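**Student:** okay, sequence plus prediction incoming.
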Amino acid sequence: MSSATLLVSAQNKIQVLENEVERYRTRELKLLDRIRSLQQQNIVLGNK
């Protein structure tokens, strides 16, 4: 395998991992928003 082929392969793998990280970040933000929402509802209901 040429070094150019190895470089492209590595770049593709990096891109796949970056996309995966972005999906996890998005999921984490959605979960944090959901937690905040539930905490607010809990406060409104008088449960602290």
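**Tutor:** Everything's here; your move. The model shown is predicted, which means the values in this text are computed figures rather than measured ones. Numbers count the residues shown, from 1 in each chain.
**Student:** can we go C-alpha only for contacts and neighbour counts from here?
**Tutor:** Will do.
**Student:** name the helix or strand for Tyr24, please.
**Tutor:** Using DSSP states H and E, Tyr24 sits in helix 3-44.
**Student:** below is structure B, check it against A:
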Amino acid sequence: MKYEKPPKTVEEHIEVLIHRGLNIPDSERAKQYFRNIGYYRLSG
């Protein structure tokens, strides 16, 4: 099975969230949360 979309890096995920209107004042702290928790566990 070949996937159409390549996986995003942590930085790319943060850029997407900022583009969608999320205010992220400390990007280094956000990167730490992404690495420890994960993108999908952060969603409401």
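**Tutor:** That came through, no problem. All values derive from a computational prediction rather than experimental measurement.
**Student:** got a TM-score for the pair?
**Tutor:** The TM-score (TM-score structural alignment, normalised by the length of structure 2) is 0.30; 15 aligned residues with a Cα RMSD of 2.2 Å.
**Student:** so which other helices or strands are in contact with the helix holding Tyr24 of structure 1?
**Tutor:** Counting contacts by 3 or more Cα pairs under 8 Å, 6 or more residues apart in numbering; DSSP states H and E, helix 3-44 of structure 1 packs against no other helix or strand.
**Student:** excluding chain neighbours, give the residue nearest to His13 of structure 2 in space.
**Tutor:** Tyr39 (7.7 Å; Cα to Cα, 6 or more residues apart in numbering).
**Student:** what segments of structure 2 are helices?
**Tutor:** 10-19, 27-36, 39-42 (DSSP state H).
**Student:** a markdown table for the ones you listed, including mean neighbour count?
**Tutor:** Formatted as a markdown table, the helices of structure 2 follow (neighbours: other Cα atoms under 10 Å):
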| stretch | mean neighbour count |
| --- | --- |
| helix 10-19 | 14 |
| helix 27-36 | 13 |
| helix 39-42 | 10 |
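**Student:** from the chain's centre, how far out does the helix holding Tyr24 of structure 1 sit?
**Tutor:** Taking Cα atoms, centre = their mean, to the nearest Å, one finds the center of helix 3-44 of structure 1 at 1 Å from the center of the full chain.
**Student:** isn't Phe34 of structure 2 up against Glu11?
**Tutor:** No - using Cα atoms under 8 Å, Phe34 of structure 2 makes no contact with Glu11, being 9.4 Å away.
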